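A.B. asks: From the sequence below, what's the structure:
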Amino acid sequence: MNLMLLYIDPGTGSMLFSILIGAATTLFFLSKAVWIKLKVLISGKKNGVIQDSSYKKYVIYCEDRRYWNVFLPVLQEFEKRETEITYYVSSAEDPVFSQNFKYVKPEVIGTGNSAYAKLNMMSAGILVCTTPGVNVYQWKRSKNVKHYCHIFHSTTDSSMYRLFGLDFFDSVLLTGDYSGEDIRTLEKQRGLPAKELVTVGCTYLDVLQKKIAEIPAEENHQYTVLVSPSWGKSALLSLYGERLLDPLIQTGFNIIIRPHPQSKISEAEMLDKLTERYKDKANVTWDYERDNIYSLKKADIMISDFSGIIFDYTFLCDKPVIYAASKMDLLPYDAYDIHGENYEGLWEMQTLKNCGILLEEKDFGRIKEVIQNASDSPELKQRRASAKAQAWQHIGEAGKRTADFMIETVQKLS
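C.D. replies: Okay, here's the model as predicted:
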């Protein structure tokens, strides 16, 4: 007998192990669903939804702890109303476990197949999440969830999700009325039923506004430039790297480089090279903190690309933004079905052109002059205010409005 025939390489073994774990998890929740259905044969249904012991009226799913600020105002509102809500999280390290909530019930459901298996079999009145793509890949709509609701975690275009990102939600909570236009366009193109669109404001900006106001002013402040790009081949660090950073660091300004969180995963090699290149530069700081507010507060100006953090900085700090010229590939996104290859048709690009300062590669050699000439003006300040009024409505009210919507929706469906 040839023992080589029994060999499984590590990569294949890892893949098979993942499949087995996923299958076992799915089988567990599938068995639970079958058991529930058996009980229904005896006890029946109520209002078309299985009434089992796992049914929860209000559920929020937070796929990653970095979205904590999106949901915090909503959880606080339910706590204030003494109304129970279930909070599904991916990890026992989620910030919710450091709170002394009485009515918020956190539950760890893991990540990947484990989380999807739980979500696919759950029973609830309403589920609210920032995660797109329900009913597209592994995550399926459960027959026993009455209403699926998406809430935004940034003030950018609603069409900048991967294909079909919002198609199968029942409702979407908007930060501003502007983001509903693309949703309606895609519904008409794809023959989808109209979703309920409700403008509630921006929960996470409400949180950050309070936090940033509490940070004391820096003593002996030195002029600081914050480099905070998106990630991917079209983003600032991948596209320009040291060609921009070399002359920028030579200005002598304090430079904070805050890579996108996904860069640590998808572009680790590139970040390692840049970190090594500038390890001896005293005026360079790398920021990987979960909260961006400390760097935002410290910075006098931001250099970015098409990252949504531009609008965090603009709306919270009201300071000038320089954006580097880059071409975004819209093909993987819903936006392609609206704008084709014309990425400048995006709301965020139009807004950037209106209230930001364009930086082209030919100007990298005179970056210090560009920054010094980027002094604020009453006109730019007014344009930033107009963008803020459009994208961040109902300031300070998003948590209350979101809780109102969740409770009213379940009442209507009961």
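
A.B. asks: For the rest of this, base every contact and every neighbour count on C-alpha atoms.
C.D. replies: Will do.

A.B. asks: buried residues in the helix ranked longest in the chain?
C.D. replies: Taking DSSP state H as the criterion, the chain has its longest helix at helix 10-43. Within helix 10-43, the residues scored as buried using 16 or more other C-alpha atoms under 10 Å are 22, 25-26, 29-30, 33, 36-37, 40.

A.B. asks: Need those in TSV (columns: distance to Gln250).
C.D. replies: TSV is the format used below for the buried residues of helix 10-43 (distance: C-alpha to C-alpha, whole Å):
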residue	distance to Gln250
Gly22	51
Thr25	54
Thr26	55
Phe29	58
Leu30	60
Ala33	62
Ile36	66
Lys37	68
Val40	71
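
A.B. asks: quick one: which of those is nearest to Tyr313?
C.D. replies: Relative to Tyr313, the closest of the buried residues of helix 10-43 is Gly22; by C-alpha to C-alpha it sits at 40.5 Å.

A.B. asks: Let's compare: structure for the following, please.
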Amino acid sequence: MFKALADFYKELKDCFRLFSASSAKCRKIVFYSESDIYYQYYEGIIEELLKKPDIEIAYVTSDINDSIFSGKNPRIKPFYINNLLSIAMIYFDSKAFIMTMPDLDNFHIKRSINGVHYIYAFHAIGSTHLQYRREAFDNYDAVLCVGPHQVKEIKKAEEVYGLKPKTLIECGYHRIEKIWLDHRGYAENETFSGGGRTTVMIAPTWSPDNILDSCIYKIIDALKTEPSLNVVIRPHPEYIKRFGEKVAAIRKYISDANNFSLELDMLKDENLHKADVLITDWSGIYLEYALGTCRPVLFINTPCRIDNKEYRKLEIEPMELALRPLCGSVLEPENISAVKSAIGELIENRRKYGENLNKIRGEYLFNFLNSSAAAADYILKIADGQAAE
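C.D. replies: Prediction:
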């Protein structure tokens, strides 16, 4: 009870501070984060913006434990707003407001009564019309597009549904750039190895019928006696938040399996770089892993999560479906007993997959290694009062 009161007091104080005259400068450019893990998707853009010595940024987070409060940069002004967010959103007077949250103005999070320019930043590189609601991006003024597939999909949706055209910025995706750059360092570090063991990371989505709910115990039973394997289970952050008792049950089940571990820190990428193979279902992590490390993926063919039942109206195959066979192999849930041999086949063909994934990255991502500059340039133009093209 006392913690809840203290948290609400901090929220009230931060809310008043955010809308005070003293915060007018940083309030011109606002980034909103639902939790600590979302900074990684803004990181490159913020670093580019702060290359301008006169720029300050307001960073609004709904996570009271967000590491942003530890002081990443004095020109990033952090504010905690959670329960009051739906009220605060109405009164922002910012020039540019950047979010990774879809469905602006469709539910309780509304556009401001003032002339705020809303910019959507993706936290995944997949398609826009399969695992998002149909209206997810309709009320944004601009979208920082990862690659040509998203530009094509959004323009087609605007045509099919008669929507007002948005400004589509050809940016790219900093998260994959960072994984790619970091992975080169890991690969060159001979001490960073599994001691001759093959490392497998299991990282599913959190939607219904995911791996953890449908077949994780069968996978554990199939692999727990394999001393040549080091297996890391990495639940989705939403799964950890919503299903703590299931996570605890998995932890207990693997307690006597020496080659299994559970990773709950979503801000660490060490095991992602160590992994020789990723096992997933429909999680967007497969694209980050495959295109960032050029290593193969084993897909457990659980039911596909479809948030937009009308996705076929665009007559464009979603990226998540198109790239699956190019990034690895698919294993049906009823054939889990073959999971070890499937891992072995992917390892044997690793070079072939690596060459293909390099090509795919070039085809599907804008401005590789320079995405953040493209995004920051657009945000600065908006903040300076220049009309969107």
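
A.B. asks: care to give me the TM-score?
C.D. replies: Here the TM-score for the pair of chains, by TM-score structural alignment, normalised by the length of the second structure, is 0.85; 367 aligned residues with a C-alpha RMSD of 3.0 Å.

A.B. asks: if we can go back for a sec, which part of the second structure matches the following helix or strand past the longest helix of the first structure?
C.D. replies: Proceeding N to C from helix 10-43 of the first structure, the next assigned helix or strand is strand 56-62, under DSSP states H and E. On the second structure, the counterpart of strand 56-62 of the first structure by TM-score structural alignment is residues 27-33.

A.B. asks: Show me how far that stretch is from its chain's centre.
C.D. replies: Relative to its parent chain, stretch 27-33 of the second structure has a centroid offset of 19 Å by C-alpha atoms, centre = their mean, to the nearest Å.

A.B. asks: which ones are touching Trp231 of the first structure?
C.D. replies: Going by C-alpha atoms under 8 Å, 6 or more residues apart in numbering, Trp231 of the first structure touches 237-238, 259-260, 262-263, 267.

A.B. asks: do Ile125 of the second structure as well
C.D. replies: Residues counted as contacts of Ile125 of the second structure (C-alpha under 8 Å, 6+ apart) are 146-147, 173, 284, 287-288.

A.B. asks: let's see 10 Å
C.D. replies: When contacts are counted by C-alpha atoms under 10 Å, 6 or more residues apart in numbering, Ile125 of the second structure touches 145-147, 149-150, 172-173, 175-176, 284-285, 287-288, 319-320, 364-365.

A.B. asks: In the first structure, what sits opposite it in the alignment?
C.D. replies: Matched to the first structure by TM-score structural alignment, Ile125 of the second structure sits across from Thr155.

A.B. asks: Can you tell me the element its match falls in?
C.D. replies: Under DSSP H and E, no helix or strand contains Thr155 of the first structure.

A.B. asks: check which helix or strand covers the residue nearest the centre of the second structure.
C.D. replies: Residue closest to the average C-alpha location in the second structure (C-alpha atoms, centre = their mean): His123, at 3.4 Å. Secondary structure from DSSP H and E places His123 of the second structure outside every helix and strand.

A.B. asks: who touches it in this structure?
C.D. replies: By C-alpha under 10 Å, 6+ apart, the contact set of His123 of the second structure is 38-42, 99-101, 146, 173-175, 284.

A.B. asks: Just the buried subset of those, please.
C.D. replies: Among the contacts of His123 of the second structure, those scoring as buried are 38-39, 41-42, 99-101, 146, 173-175, 284 (criterion: 16+ other C-alpha under 10 Å).

A.B. asks: The residues you listed in strands, which ones?
C.D. replies: Judged by DSSP state E, those include Met99 as members of strands.

A.B. asks: how far does stretch 61-79 of the second structure stretch from start to finish?
C.D. replies: Start-to-end span of stretch 61-79 of the second structure (C-alpha to C-alpha, to the nearest Å) is 6 Å.

A.B. asks: So which bits of that stretch are buried?
C.D. replies: Within stretch 61-79 of the second structure, the residues that qualify as buried by neighbour count (16+ other C-alpha under 10 Å) are 61-64, 66, 68-69, 76-79.
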